[in-house]
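> coords please:
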Amino acid sequence: MDKKPFKKILSFIDSYFCEGNHIDNEDGFDDLFKSTIFSSDYFDTDDFVSYHVSELNYVTGVDLLEQYASIEETLRDQLLEVVFNIIYYSDIDNEIKQKVASYLARYKILFNDESTYKKIIPEGRIEYLEGSFGKVYLLDDGFVKKQLKSEYWENRDIASRFKNEYSVQKHMFELGAQVLEVFDYDSINHSFLMKRADCDLWEFLKENKLVFQEKIELVKQILDIMKIAHTNGIIHRDLHVGNILIVNRNGYVADFGFAKDANVLRSRLSTVSPKPTHQFLAPEGFRNFLELDEVSDLFSIGKIIDFIIGNGQLGTKHPFKLFVEHCTKSVKEERYRTIDELITAFNDLYNDFVNTENIGKITGEIDKGNYSLAVEEYITKLASNEILSSQIVSNSWTKFPEVLQKCDVSNQVEIIRSIYSNYVEATGYGGWKNYDIFASIAYDIVINQFEREIKQVALNILENCAEVRFSAQNLLDRVPYNILEQIQFNKS
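Here you go, the predicted model:
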């Protein structure tokens, strides 16, 4: 540190802690030192100073500026560390501590939290990320240190919002929400520790291609977090891809509380960033920040879901497109009204989609003549709803008898009766060729191992089809006489 700013700092500290200034302290730093945690390990202030800066001593009652103005440049940071630790751990009023820390921060003198004795962070020696109002220092032990930028330390409103972020996130963690745990709020340095994330959502989706189920799980995690928030009266107001954090491929919501300041949001909108954070803000936020509420959060959630399902892009085609559009209506009153309503709509849509996906697999199995319990359940459901025949036509299930043969006998009866009741209608107007499908199915049932009752119904279908289709008549003519005799005998 240069001599000129160093002397200014000493003079500023003297103005608070030396005789005749802001506080009554005839013994300079000696009284302050006695109230610190260090007083039990060191004889006095001089002992403490000389231990940490061996080249220096402390003289009681003499101003810091008078004692140390001319010390070597290499000793200046060490001395300021000693002085700050005495002030920080003393019983002096917190407002004075904050003023000292704020004044030091003007000269980019910040302190780490790696040990009890706080040391100055060497400028340019620690990695950090920078936002509009704060910095996130990346520590080596799986934690980060979030700190309000020093230029805002004396802004009571912004400083209060920053502390509120810590308080809300701590409360959310205690409520069981999936948020990163926070520790040790330092009101002097306006900072706190937080567990470190791997990356944010924007970075995660740029580097990873998720399968569909991974996307759904990520969305559900975010919805669960926001349900806890809204249930407890906590509104985020600034949800976007930059404050959805990822740890081991799981989603965590961050930056609770701080976004309630309109200045923060204005700064966000005016900041140039590759992340499209402004696109996640509800329209009412652009008009009046005070209008942002829980329904505004639902707008942002819809955008985030769109971003996740769309592989890191907004506005792509996907199964949740209509759902997203409902979340993000420009007119607030036309959106989902509560987080519970939104979650219910999402789950219903997801379940419908999953069922559609399963149906696709099941119909494929039926087409191949493969049986499973899911196949039997699906066919039985179609039969009970009187739509089995139409599905047979639309899917051309010529191997249907192979599946039917493996179904429970009681279900076989209900299934064939349903086909008999609806097959004519299912052929459609002028759909004469569709009779061939039912004739083929009926023929296979008649000549294979089925109960007589089932064969009887199948024979009736085949005979009826034979009246309108020569190909069906040919199949009827191919039925062995002994089989016809058995069926006819049972009729009589």
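> every contact and neighbour count from this point should use C-alpha atoms.
Noted.
> heading C-terminal from the host helix or strand of V403, find the next helix or strand.
V403 belongs to helix 400-404 when assigned by DSSP states H and E. As assigned by DSSP H and E, the chain's next helix or strand after helix 400-404 is helix 409-427.
> give me the distance from the helix or strand that that following helix is followed by to the chain's centre.
Under the assignment DSSP H and E, the closest C-terminal helix or strand after helix 409-427 is helix 432-447. Remark: helix 432-447 is offset 53 Å from the chain centroid, using C-alpha atoms, centre = their mean, to the nearest Å.
> sequence B follows; please return its structure for comparison with A:
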Amino acid sequence: MEQDNKWYQLGHGGFANVYGNDNETYAIKQLKTDMRDHGNISRFKREYEITKSLEELCNIIPVYNFNPKTYSYTMLRCDKTLKYYLDSENPSDEERTLIIDTILRTMEKVHEKGILHRDLSVNNILIKKGNSEIYIYISDFGIGKSLEIESSYQTQFTNGIGQNDFAAPEQLLGLKNSSKASDVFSLGRIINYIYTGSVDDSSHKYGAICDKASSKNNKYRQSDAGVLRQEIEHQKELNDNDRLKNQVFEQIRRGRYDDRSANYIQSLSSLELSENIKNQQGFVQLVIWYVEKYYRTNSDYILKIIERINKNCVEVANRFEEADNFASLAYQILSNSKLGYSYELRANAAEILNWAAFDLNRFYAQDLVKDLKSGGIEPLIEAIFEE
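The predicted model follows:
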């Protein structure tokens, strides 16, 4: 593409540049000159063909024609990437919900067609504004794959296995390991970024679902984008359900819990969870039940819960006595050796108890520390308790 008065570069990626001109409707994506070997040309054409095959889906970026002579194709021109939109503006919760719903519904249909994206990120989702509305498009199927085709292009380049912050662990080992669950991993981290600006920060209302989606082990993730969307929809209903909250509080009163209790915990932000612990001794027992029930099947998420409580307890406890429930929670985790909690989990619990006992000088918490020491605890955990 000659860069003259008519055409100018709009953006670039690892393999291609995108050009525009005074026509605000169309852009041209062209394979970089130094990337035009057989493999990359094949990949670039496959990107066009997969995208074109999905043209019936209104939120897949429209592409119009492929020019084999210039190694380029025409596409709809958008205004910015989702990353730029999120970083430069402050979308309302309604806009964030719309973006997530659009992405999930679109990828659900892509998965139903037996196609993997394998490079989903906030950089490969595009935003176009018009008439006070935003339009969301999924693009860049360059390392996409049709599950109906036995073989697909595999590159040895690092940027050919997806963007590291969003790519599933098994995909980083090789594209052949990818599945719909690999796209789910990326989607979970995209949702995190939409709400928190970080792929790793899941302290939002769908955090439990995103932690499941981005589990290191793909067998614990949702199987495809449709299942992920359904879980988000279900959680959305629970978040707005006052009846569920009343039922859970009745279960707390009776000391008997079921899946409704688990759903309620998962609907809370990390701050809301800590507020409930602070205000209700009965809620401590609910959290202990939840930790014990789910630790074996999702230890990563349980660790994140305790890490967040460790982080937030200082912020929510405005009076010294409000630390006692946190101390009780930490003590029960540390005194339970049956489930074989990881060192990281127990260390976070010990830090919570140490804060209550010695930073705040709560005698109740100090007695709990003495009880642990008298029963014998490992030296690394005992070293955390410094009076």
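> residue range for the helix holding V403 of the first structure in the second structure?
On the second structure, no counterpart of helix 400-404 of the first structure exists by TM-score structural alignment.
> likewise stretch 324-334 of the first structure?
With TM-score structural alignment applied, stretch 324-334 of the first structure matches the range 210-220 in the second structure.
> ditto for stretch 200-213 of the first structure
Going by TM-score structural alignment, stretch 200-213 of the first structure sits over residues 81-94 in the second structure.
> end to end on that stretch, go ahead and measure it.
19 Å (C-alpha to C-alpha, to the nearest Å).
> other SSEs contacting the helix holding V403 of the first structure?
helix 339-368, helix 432-447 (3 or more C-alpha pairs under 8 Å, 6 or more residues apart in numbering; DSSP states H and E).
> show me what G39 of the second structure aligns to in the first structure.
In the first structure, the residue paired with G39 of the second structure is D157, using TM-score structural alignment.
> what's the following helix or strand after the one helix or strand that match maps to?
Element membership for D157 of the first structure (DSSP H and E) is helix 156-174. For helix 156-174 of the first structure, the succeeding helix or strand toward the C-terminus, using DSSP H and E, is strand 182-186.
> hmm, back to that, can you give me the end-to-end span of the match of stretch 324-334 of the first structure?
End-to-end distance for stretch 210-220 of the second structure: 11 Å, by C-alpha to C-alpha.
> buried ones in it?
Of all the residues in stretch 210-220 of the second structure, those buried under the rule 16 or more other C-alpha atoms under 10 Å are 210-215, 218.
> for stretch 129-140 of the first structure, same thing?
Applying 16+ other C-alpha under 10 Å to stretch 129-140 of the first structure flags 133-139 as buried.
> ok, residues contacting that stretch?
Contact partners of stretch 129-140 of the first structure, identified using C-alpha atoms under 8 Å, 6 or more residues apart in numbering, comprise 126-128, 144-149, 152, 196, 264, 267-268, 271.
> one step back: now the buried residues of stretch 210-220 of the second structure in a markdown table, with distance to L104 of the second structure and secondary structure?
Output for these, formatted as a markdown table (distance: C-alpha to C-alpha, whole Å; DSSP: H, G, I helix; E, B strand; the rest coil):
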| residue | distance to L104 of the second structure | secondary structure |
| --- | --- | --- |
| C210 | 13 | helix |
| D211 | 16 | helix |
| K212 | 16 | helix |
| A213 | 13 | helix |
| S214 | 15 | coil |
| S215 | 18 | coil |
| N218 | 18 | helix |
